[in-house]
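[1] got a predicted model here, sequence first, then my questions.
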Amino acid sequence: MDHLKELDRYFNEHREAHLAELKDFLSIPSISSLSEHKTDMRKAAEWLAGSMKAAGLENITIDDTPGHPVVYADWLHAEGQPTLLIYGHYDVQPVDPLNLWDSEPFKPEVRDNKLYARGASDDKGQVFMHVKAVEALFKTNGTLPVNVKFCIEGEEEIGSPHLPKYVADHKDKLAADVIVISDTGMQGPGQPAVCYGLRGLAGVQIDVKGAKGDLHSGLYGGGVRNAIDALVELLASFRDKEGTITVDGFYENVLPATEEERAEYAKLGFDEEALKKELGVNELFGEPGYSYMERTWIRPTLEINGIFGGFSGEGIKTVLPSEAGAKITCRLVPDQDPDEIVAKLRAHIEKHKPAGVELSVTEFDKGKPFLTPYDHPAIQAAGKSFEAVYQVPTAYTRGGGSIPIVAAFDEILGLPVVLMGFGLSSENFHAPNEHFHLENFDKGLRVIGDYYFEVSDALPAAE
């Protein structure tokens, strides 16, 4: 553990300088979704490349894509040792509404030991930590215990549209033994977590068309099908009253969690009563036989995200709407395939098509689920590093959300993925007043530095 003492000394001595650098990075408005920030995206990529060079990384390139560039760097001189591929993103979400920010989103401020800025937690702060961990190891150890490659993109916040092709085209360049991502969160304050699985995603829009136009309810009501009525009938057919999804074959490929995993989740002591109070609901709801945590981590879902049609203005309008629609997303678990699920949704919609209307289905976002066995040595090594710094047991969790590129990495490169994040769910990423707790910035730097040693010992030596 001597390396932890050296890392601690180094990070203490350079904390203010590192925070100043991070603030500089955060001041660049790298909003990938807005075309007016295209030059800012390039500026952020160049800033990151410069930081990587200063840290001691090599072979640094800013690789153009049809969208925003990917920043690559490596250091490959640890002969016989495993190679880590570090993934992250330098783009950020838009900042609207500006009036809800207590400080300007691209003028970083520290208040109450929290760093406030867009991208502080998601994901510039966490990417920066990996670069600085490498720098610290060079300064304190003279070398790295493992080989590293960095692949930092600029389009995560818009769904990574060009990264899968980039990864496929650069498969040899990105070859590694394990992928490490710090773009997730901890279990809670002072409660580190390693995430080893994420749910996938499949989304559709259903459009219902009745008469050629809205009709007077006094003249036609009771004799012509109301499009909203037909839509509600169809939507009600997707689930039973207890929350079980009734689409034929929806659950048939679900990989069950092991009893050991479920026992570990139970040990986490999740407080469902506290959650109800926090959310302002009198009871939780979902598939029978599973806890809230299991329903949101290891079971698939089908949710109606929005309904539209008819008149919703002030007062009343006595019409039979001719058109209505709904947006639906399904969160998927291993081994469900998004294309197969969409096909089953289409079959269900056709089977339950209400009389008197026509239906159309439009497909939207898709992403495969992913799972790395939680007892994989690279996962367990991350847990040990968290415990060495935080001095509490690490939780091994699955995430209820989706990061489509993680599944793409898994599918294209065929590598285990370690999600070791340092954010907290309360840090307002994607919302006004995004911030990063500097306690986790400080400890996270040490965790990452230690992890490079732990994973070197845990994984077999490269041939």
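    Cool, got the structure. Keep in mind that what you see is a predicted model, and the values were worked out from it rather than measured.

[2] alpha carbons only for contacts and neighbour counts from here, please
    Noted.

[3] how about residues contacting the longest helix belonging to the chain?
    As assigned by DSSP state H, the longest helix anywhere in the chain is helix 438-458. For helix 438-458, contacts defined as C-alpha atoms under 8 Å, 6 or more residues apart in numbering pick out 3-4, 7-8, 11, 81-82, 113-115, 125-126, 129-130, 132-134, 136-137, 144-146, 377-378, 381-382, 384-386, 388-390, 422-423.

[4] now intersect these with the helices, please.
    3-4, 7-8, 11, 125-126, 129-130, 132-134, 136-137, 377-378, 381-382, 384-386, 388-390.

[5] buried ones among those?
    Among the ones in helices among the contacts of helix 438-458, those scoring as buried are 4, 7-8, 11, 125-126, 129-130, 132-134, 136-137, 377-378, 381-382, 384-386, 388-390 (criterion: 16 or more other C-alpha atoms under 10 Å).

[6] who does whichever strand or helix holds Leu234 touch, helix- and strand-wise?
    Using DSSP states H and E, Leu234 sits within helix 227-236. In terms of contacts (3 or more C-alpha pairs under 8 Å, 6 or more residues apart in numbering; DSSP states H and E), helix 227-236 is packed against strand 200-209, strand 323-332.

[7] dump those to a markdown table, plus mean neighbour count and distance to His77.
    Shown next, in a markdown table, are the helices and strands packed on helix 227-236 (neighbours: other C-alpha atoms under 10 Å; distance: least, C-alpha to C-alpha, whole Å):
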| stretch | mean neighbour count | distance to His77 |
| --- | --- | --- |
| strand 200-209 | 22 | 36 |
| strand 323-332 | 22 | 40 |
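
[8] which one of the ones you listed lies closest to Leu415?
    The minimum distance between Leu415 and those falls on strand 200-209, with 17.3 Å, by C-alpha to C-alpha.

[9] and the next helix or strand past the closest one?
    That would be, after strand 200-209 and using DSSP H and E, strand 215-216.

[10] touching that following strand from outside, list them.
    Outside strand 215-216, the residues that touch it by C-alpha under 8 Å, 6+ apart are Thr318, Val319, Leu320, Pro321, Ser322.

[11] so after that strand, what's the next helix or strand?
    helix 217-220.

[12] for that following helix, packing partners?
    So helix 217-220, by 3+ C-alpha pairs under 8 Å, 6+ apart, packs with strand 319-320.

[13] A further structure is provided below for comparison with the first:
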Amino acid sequence: MDSTAPLAYAQAHQDDFVHELETLLRIPSVSTDPDHADDVQAAADWLAEHFRALGVADVEVLPTDGHPVVYAAHHPHDDAPTVLVYGHYDVQPPDPLDEWDHPPFEPTRVNGDLVARGACDDKGQMLMHVKALEAYLKSDTTPPVNLTFLIEGEEEVGSQHLSEVLDTYADRLDADLVLVSDTSMLAEGQPTVVYGLRGLAYVELTMQGPNRDLHSGLYGGAVENPINALSQLLADLHDENHHVTIPGFYDDVRPLTDEERAAIADLPFDEAHWLDEIGLDTARTENGYSILEAISVRPTLDVNGIWGGYTGEGAKTVLPAAAHAKVSMRLVPDQEPEAIYDALEEALQSRVPDTMTLTVERLHGGQPVLVEPDQPIMQAAAAALNATFDREPVFVRHGGSIPIIAEFQQRLGLDSVLMGFGLESDAIHSPNEKFGLDRYAKGIETIIHYYPELAKRLA
């Protein structure tokens, strides 16, 4: 299981790998915007053709009721572990455009980084896996494992149709594990394996008052303002200790052990640098928890957007008919999204003024995930990272959510290895998203190392 030839090929062709990533990044595959539906399809077609050009025979663009999924399989062995590689080719909208230093879909190299929408999340990290396979195939080296790729186009809108794909094509997705690169490292140069993800419950709220916008001089003082009322409801969702006040919100939270808290405290996390990166002097956490605990292992509730009334230039003295907000809740084991949805709605509806009505629309969510770090599939990842970085990796729980990871557990019975190469400073979902070209290269190298390490441990 010698990986010398694939590693040499990857090093010799790194410039080509970057050029191909730049080509993919130029496709504005924004999944949430119907105006970009053709671009999302174009990105899927580009990936499928890329697999075929590498010599992968079993390639298909699977249709869904939304955006397609790219399926590719290279199974050279009758008796070897099978890795299901998951990633996504869709991206977030680039707004606000005026905050980008360069056009978001014209990748630009800046100080060793590739700046573009999707550079890190997830086109760059996803394409590392395709390039690792290329390194094996083009160096006439047989990968020591079977590989199935499932690359979707709806991750940024909650993987709306991927569950159906998992059910419909379950016989073609038989595997020993799922391998994912869509997470970040704890710090620059610190290889990281993520063994837990927070879940998600996401809602949109509409507070409806009068049947139309009203003149604030003629009606103000007698008609309750929906923006005022909704703002008060939202403000009351936290207490002075930044503790969520929804009754029952913490009932099912699995307590952290002293050992877990000690392990988190020992991680090489620089709080001062973390604050400086985002332009803050102090943090605001749930009382008694460190920053790293607050962003990884504790549940949260945040208002992601709020609007209503007149927000244009100049003045318009309007008393709005309605106010709106989007609210996300990050969940931890053993919280259930549906139970949290119910608790939030009950808490809000009980305090709605009798002068208006509140609608709670459940947008999307996902279960929290934990994978035991001592499993062979996880220890193989640690060995592969160590081989690339010459540094022991750390195992961490991640504050973000990838809802489909829980679906892999529930529908296919597969644990996921989350081996990401992003950094928190890569500005995913923000202007000037970037991905370090050195990390792109190291990711490919690590994946090449991973396959023999996995085959050895699962033999």
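    That came in fine, so what should we check first? What you see is a predicted model, and the numbers here were worked out from it, not measured in a lab.

[14] tm score of chain vs chain?
    Once the chains are laid over each other, their TM-score by TM-score structural alignment, normalised by the length of structure 2 reads 0.89; 458 aligned residues with a C-alpha RMSD of 2.9 Å.

[15] circling back: redo the helices and strands packed on helix 227-236 of structure 1 as JSON lines? Include distance to Val167 of structure 1.
    Formatted as JSON lines, those follow (distance: least, C-alpha to C-alpha, whole Å):
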{"stretch": "strand 200-209", "distance to Val167 of structure 1": "19"}
{"stretch": "strand 323-332", "distance to Val167 of structure 1": "23"}
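
[16] so which of those strands comes closest to Glu242 of structure 1?
    strand 323-332 (17.2 Å).

[17] next, the angle from the closest one to helix 227-236.
    Angle of strand 323-332 of structure 1 versus helix 227-236, following axes from the mean of the first three to the mean of the last three C-alpha atoms, to 10 degrees, is 20 degrees.

[18] return the mean post-superposition distance for strand 323-332 of structure 1 against structure 2.
    For strand 323-332 of structure 1, the mean distance to aligned residues of structure 2 following superposition is 2.5 Å (mean C-alpha distance after the TM-score superposition for structure 1).

[19] mean deviation, the longest helix of structure 1 versus structure 2?
    Helix 438-458 of structure 1 sits 1.1 Å off on average (mean C-alpha distance after the TM-score superposition for structure 1).

[20] need the helices for structure 2, in chain order.
    4-12, 14-25, 37-53, 123-138, 162-168, 216-219, 226-235, 258-265, 271-277, 291-294, 337-349, 376-389, 403-407, 437-457.

[21] buried set for the fifth one?
    Neighbour-count burial for helix 162-168 of structure 2, with 16+ other C-alpha under 10 Å as criterion, is recorded at Leu162, Val165, Leu166.

[22] what's near enough to touch Asp63 of structure 1?
    Contacts of Asp63 of structure 1 (C-alpha under 8 Å, 6+ apart): Pro69, Val70, Val71, Tyr72.

[23] for those residues, give me TSV that also has neighbour count.
    Output for those, formatted as TSV (neighbours: other C-alpha atoms under 10 Å):
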residue	neighbour count
Pro69	22
Val70	23
Val71	24
Tyr72	25
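
[24] mapped onto structure 2, which of those hold?
    Retained in structure 2: Pro69, Val70, Val71, Tyr72, out of the contacts of Asp63 of structure 1 (criterion both residues aligned by TM-score structural alignment, their matches' C-alpha atoms under 8 Å).

[25] for these, which one is nearest Asn282 of structure 1?
    Val70 (46.5 Å).

[26] so the closest one touches Ala49, yeah?
    No. Counting by C-alpha atoms under 8 Å, Val70 of structure 1 sits too far from Ala49 to count as a contact (10.1 Å).

[27] quickly list what's touching both of these two.
    Common neighbours of Val70 of structure 1 and Ala49 (C-alpha under 8 Å, 6+ apart) are Ile62.

[28] distance of Pro431 of structure 2 relative to Glu106 of structure 2?
    13 Å (C-alpha to C-alpha, to the nearest Å).

[29] more neighbours: which of the two?
    Taking neighbours as other C-alpha atoms under 10 Å, Pro431 of structure 2 and Glu106 compare with Pro431 leading, 23 against 16.

[30] looking at it, the more buried one is touching Trp100, isn't it?
    Yes. Using C-alpha under 8 Å, Pro431 of structure 2 is in contact with Trp100, at 5.2 Å.

[31] how about the contacts made by Leu137 of structure 2?
    Taking C-alpha under 8 Å, 6+ apart, we find Leu137 of structure 2 in contact with Leu54, Gly55, Pro143.

[32] please report the number of neighbouring residues for Asp261 of structure 2.
    Quick fix: residue 261 of structure 2 reads Arg, not Asp. Arg261 of structure 2, neighbours per other C-alpha under 10 Å, totals 15.

[33] likewise Leu234 of structure 1?
    Other residues close to Leu234 of structure 1 by other C-alpha under 10 Å number 18.

[34] contacts only, for Leu345 of structure 1.
    Counted by C-alpha under 8 Å, 6+ apart, Leu345 of structure 1 has contacts Val247.

[35] and it? What does it align with in structure 2?
    Residue mapping for Leu345 of structure 1 onto structure 2 gives Leu344, with TM-score structural alignment as the criterion.

[36] could the helices of structure 2 go into TSV alongside distance to Asp302 of structure 2?
    Output for the helices of structure 2, formatted as TSV (distance: least, C-alpha to C-alpha, whole Å):
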stretch	distance to Asp302 of structure 2
helix 4-12	42
helix 14-25	30
helix 37-53	30
helix 123-138	27
helix 162-168	26
helix 216-219	30
helix 226-235	9
helix 258-265	23
helix 271-277	19
helix 291-294	13
helix 337-349	12
helix 376-389	32
helix 403-407	18
helix 437-457	31
